[in-house]
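Asker: I'd like to go over a predicted model; first the sequence, then the structure.
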Amino acid sequence: MDRVIQKKKWSNKRLMTIAGITGVVVLVAGSIFFTSGKSKLNVDTERITISEIKKGPFQEFIPVNGVVMPRTTIYLDAVEGGQVEEKYVEDGAMLKKGDPILKLSNIDEELSLASQESAVFGEQTQMQIAHNNAQQNTVSKLNQMADVDNAYKEAERIYLLDKSLYEQKAIGLQEYQAAKNNYDYQVRRKRLTTQILKQDTSLTKQQEQQAQEHYAQMKNALTLMRKKVGSLTLRAPIDGQLTSMDAEVGQNKNKGEHLGQIDAQNGFKVRVDVEEHYLSRIYNGLMGDFVFADKTYKLTIKKVYSQITNGRFQVDMEFVGTVPKGIRKGQTLQIRLALSDETTALLVPRGGFYQQTGGNWIFKVSEDGKTAYKTDVQIGRQNPDYFEVLQGLKPGDKVITSSYENYGDIQELVLKE
């Protein structure tokens, strides 16, 4: 007789399946718990920087480098090209205005000057000859006018006399008519001679004026030519020191080529490079300061060059008050360029935390100093030393300002000594 075998309710296979499912559920639940809850990380306090929030003076500034330069510099360029014939001074020499520096030779320019001088002298000679001829012509015309005037007066005298005699029946009509005809002829002759003399005088004056204007133009051209040849001798335009001299005897220099510069001894300025990011915030009158020989000196911006080169632009700054003794041209100064006035603000020291948080949150240390937890903050202005805290912290709070690079999504730090 067959026996009924009862089926087991919990087989080994089913138990293993249930155990596997339970394990997965536990893992998922744990993952959810740890990701949604406050994950913690043990941190050695010797490897982090803990800073205290303080209230104090704050000024927004940027560190920049400036190069000391003469306040006034005159660049020396070749007005005309030529070969360096002679050098009168060497680089670094102190010069007075007008002192010769070097001489260039240019045969073409010198020949042009000689030709222009000859042309001017020739024009002057021709003008003198023309003037003499005009004077002789005028004298001849005046003599002719004198003869005509004398003949007119004589004809007038005879005419008036014969007219009176004719009216008295003392002479005949034929003699009277001859006197009248001669008088009328002399009247016309005098009128014509007078007109010719006036025209000749006017023409002579016009010709002389034109000759004078032409001569003046030639003289101006000669003056310019002499100035060009004179510029072959380079002279100091102001009192000062000759620097950056680049010329040796025998060298050929092209027109416009840089030869050197004169630095006036009227003080210094500082040429500063600034990142283009700050262009809209830089203007004349902004102040800066630097330390030289353990003393702080002030500078102010006098000129902004808005042209951007390689992501930077330049400004000129001048000293305010005392100029440091011993400062030299070409010296580099480390300057704090202020972008705002000094105010009182809540401050947190700069640190690596900003790179990971963007200033939106920070790890704040608990009152017992055993933990640090995320706290939302709002960061305002900044300078190379501090951030300005606008919201989220108060004086006396302690925060971690070192880098958060290895913290990932950790919500709380357990501080271990």
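Answerer: Happy to help now that I have it.

Asker: going forward, measure contacts between C-alpha atoms and count neighbours the same way
Answerer: Noted.

Asker: and Lys394, how many neighbours does it have?
Answerer: Applying other Cα atoms under 10 Å, we find 15 other residues in the vicinity of Lys394.

Asker: look up how far Gln356 lies from it.
Answerer: 22 Å (Cα to Cα, to the nearest Å).

Asker: do Leu41 as well
Answerer: Using Cα to Cα, Leu41 is found at 17 Å from Gln356.

Asker: wasn't Asp341 part of a helix?
Answerer: No. Assigned with DSSP: H, G, I helix; E, B strand; the rest coil, Asp341 falls outside any helix and is coil.

Asker: list the contacts for it?
Answerer: 59-60 (Cα atoms under 8 Å, 6 or more residues apart in numbering).

Asker: go with 7 Å
Answerer: Residues near Asp341 by Cα atoms under 7 Å, 6 or more residues apart in numbering: Gln59.

Asker: what segments of the stretch 251-400 of the chain are helices?
Answerer: Taking DSSP state H, counting those that start in this stretch to define them, one finds helices in the stretch 251-400 of the chain at 353-357.

Asker: the stretch 101-250 of the chain now?
Answerer: Counting by DSSP H, counting those that start in this stretch, the helices of the stretch 101-250 of the chain are 107-167, 173-230.

Asker: packing partners for the first one?
Answerer: So the one you mean is helix 107-167. Secondary-structure packing of helix 107-167 (3 or more Cα pairs under 7 Å, 6 or more residues apart in numbering; DSSP states H and E): helix 173-230.

Asker: the structure to be compared is supplied as follows:
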Amino acid sequence: MDRVIEKKKWPARKIWTIAGIAALVALIGGSYYYTAGASRLNVDTERITISEIKKGIFQENIPVNGIVLPVTTIYLDATEGGRVEEKYVEDGAIMTKGQPILRLSNTDLELSLSNQETQVFNVLTQMQISRNNADQNTITRLNQMAEVDNAVKEAERVYNVNKRLHEQKAIGKQEYQSSENLYNYQQKRKNLTVDILKKDSISSRQQLSQMQQSYERMQNALQLMRRKVGDLVVRAPVDGQLTSLDAEIGQSKNKGERLGQLDVLSGFKVRADIDEHYISRIITGLKGTFNFAGRDYVLTIKKVYTQVTGGRFQVDMEFEGEVPKGVRRGQTLQIKLALSDEKQAILLSKGGFYQQTGGNWIYKLNEAGTVAYKTDIQLGMQSPDNYEVLSGLQPGDKVITSSYENFGTNQELILKRK
């Protein structure tokens, strides 16, 4: 006879044991998945910036700030020190060449001028006295010469008469020799007088020439002193606008002290500050562009100042072509300075990600746009808007370009929309 076999049921204790074991296995598996696998972080897509990699024209350029300055600036320094007595114009005035700006007073300099004038007058007086004395001496010597000439002629006449008489035996030999000796004496006396007259004439000319040279030197010194006194009136050296005038009535200015500057208004240049990181790449001829009143203008580097101050150096740039209307001295321009030629390249938009990655990696989205994972990249040159991508990304890829500050070291980001 058949017997019904009763189906056995698992006891509750056994069921709970199996469930506990399954839960433990799930916990261990989940822990392994999240620790041994890629670390993940949930990210709200509204709080990040996603950019698409594109291919286009790229040119390496850097942003620099430039200050508009006159093409030529002439500094006004005090040629001579003194006290400011009078100001003829104020700062900002439009000046013409030679127009007075201010007047200084310097009593020591003015006293020196007076003494110099007195010395010149004394030399001139002495020179006139010496010339008069030379003229009188010359007259005296000429009178002596005239007397000697007359004596020579008379001695010659007597000698000739006595010579004929002696030949005719009309006079004795003693009287003839006496007239001959007198004639020879007067001849020698004349020669001596001529020689003295020549020497006196040469001496007088030399003395007068030396005095004339001394007088001319003192005249030159006097003219120099007068110019120095004249420099107490500061005048505009060229046409232009007076700026930075630093002088007030009663103020004392030392020799060589800066009084102001004169800006020549014939044109403008732009002086730009550049980070010293680029000093080896900045040369004359590089071009920059800026926008002014809705139009683009071009600047060219004409001079590079290699002195580095505070981590920056300066360049002077000139306008190429038309100068913007309305541009003013001291105005700041935002310039894009080109460091390379234009070329085709893969472009990555700039963003805050660079501060955390240094351009070595980036979060790249999968095709579905649900997950972003770390991807190694290599960047080249840069412009104000883009980086040049050398490897790691292709056109059409999407990446996160906003800051990674809150992402930690997570390998993957789970992108969610609210």
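Answerer: Good, I have the coordinates. Source: prediction; values computed, not measured.

Asker: what value does the TM-score take for this pair?
Answerer: Put the two chains on top of each other and the TM-score (TM-score structural alignment, normalised by the length of structure 1) is 0.86; 391 aligned residues with a Cα RMSD of 2.6 Å.

Asker: is it possible to get TSV of the helices of the stretch 101-250 of structure 1 that adds distance to Lys370 of structure 1?
Answerer: As requested, the helices of the stretch 101-250 of structure 1 are exported to TSV (distance: least, Cα to Cα, whole Å):
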stretch	distance to Lys370 of structure 1
helix 107-167	89
helix 173-230	85
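
Asker: how about those helices, which one is nearest Pro57 of structure 1?
Answerer: For Pro57 of structure 1, the closest of the helices of the stretch 101-250 of structure 1 is helix 173-230, at 62.4 Å, according to Cα to Cα.

Asker: angle of the closest one against helix 107-167?
Answerer: If you take axes from the mean of the first three to the mean of the last three Cα atoms, to 10 degrees, helix 173-230 of structure 1 sits at 170 degrees to helix 107-167.

Asker: in JSON lines, list the helices of the stretch 101-250 of structure 1 along with distance to Pro63 of structure 1 and mean neighbour count.
Answerer: Shown next, in JSON lines, are those (distance: least, Cα to Cα, whole Å; neighbours: other Cα atoms under 10 Å):
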{"stretch": "helix 107-167", "distance to Pro63 of structure 1": "53", "mean neighbour count": "16"}
{"stretch": "helix 173-230", "distance to Pro63 of structure 1": "48", "mean neighbour count": "16"}
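
Asker: quick one: closest of those helices to Lys269 of structure 1.
Answerer: Using Cα to Cα, those put helix 173-230 closest to Lys269 of structure 1, at 33.4 Å.

Asker: remind me what that closest one packs against, helices and strands.
Answerer: Where contact means 3+ Cα pairs under 7 Å, 6+ apart, helix 173-230 of structure 1 is packed against helix 107-167.

Asker: so how much does the helix it packs on differ from structure 2 once superposed?
Answerer: Mean deviation of helix 107-167 of structure 1 relative to structure 2 after superposition (mean Cα distance after the TM-score superposition for structure 1): 2.1 Å.

Asker: once you drop chain neighbours, what's closest to Lys54 of structure 2?
Answerer: The shortest distance from Lys54 of structure 2 to any non-neighbouring residue, by Cα to Cα, 6 or more residues apart in numbering, is to Pro395 (4.7 Å).

Asker: oh sorry, the question was meant for Leu393 of structure 2
Answerer: What sits nearest to Leu393 of structure 2 in space, not counting adjacent residues and going by Cα to Cα, 6+ apart, is Ile377, at 6.9 Å.

Asker: same question, Val43 of structure 1
Answerer: Spatial nearest neighbour of Val43 of structure 1, chain neighbours left out: Leu415 (5.1 Å); criterion: Cα to Cα, 6+ apart.

Asker: what secondary structure does the one you found sit in?
Answerer: Classification of Leu415 of structure 1 using three-state DSSP returns strand.

Asker: ok, it - contacts?
Answerer: Contacts for Leu415 of structure 1 (Cα under 7 Å, 6+ apart) come out as 42-45, 370-371.

Asker: so which of those residues comes closest to Glu208 of structure 1?
Answerer: Thr45 (104.0 Å).

Asker: what's the local residue count around the closest one?
Answerer: With other Cα under 10 Å as criterion, Thr45 of structure 1 counts 14.

Asker: now do Thr72 of structure 2
Answerer: 15.

Asker: mind checking how far it is from Ser39 of structure 2?
Answerer: Distance of Thr72 of structure 2 to Ser39 of structure 2, given as Cα to Cα: 63 Å.

Asker: for Pro395 of structure 2, same thing?
Answerer: Applying Cα to Cα, the value for Pro395 of structure 2 to Ser39 of structure 2 is 27 Å.

Asker: go on, Asp135 of structure 2?
Answerer: Separation of Asp135 of structure 2 from Ser39 of structure 2 (Cα to Cα) stands at 119 Å.

Asker: and stretch 55-75 of structure 1, which stretch of structure 2?
Answerer: Here stretch 55-75 of structure 1 aligns to structure 2 at residues 55-75, judged by TM-score structural alignment.

Asker: contact partners of the matching stretch?
Answerer: The contact list for stretch 55-75 of structure 2, computed with Cα under 7 Å, 6+ apart, reads 260-265, 267-274, 328-347, 381-384, 395.
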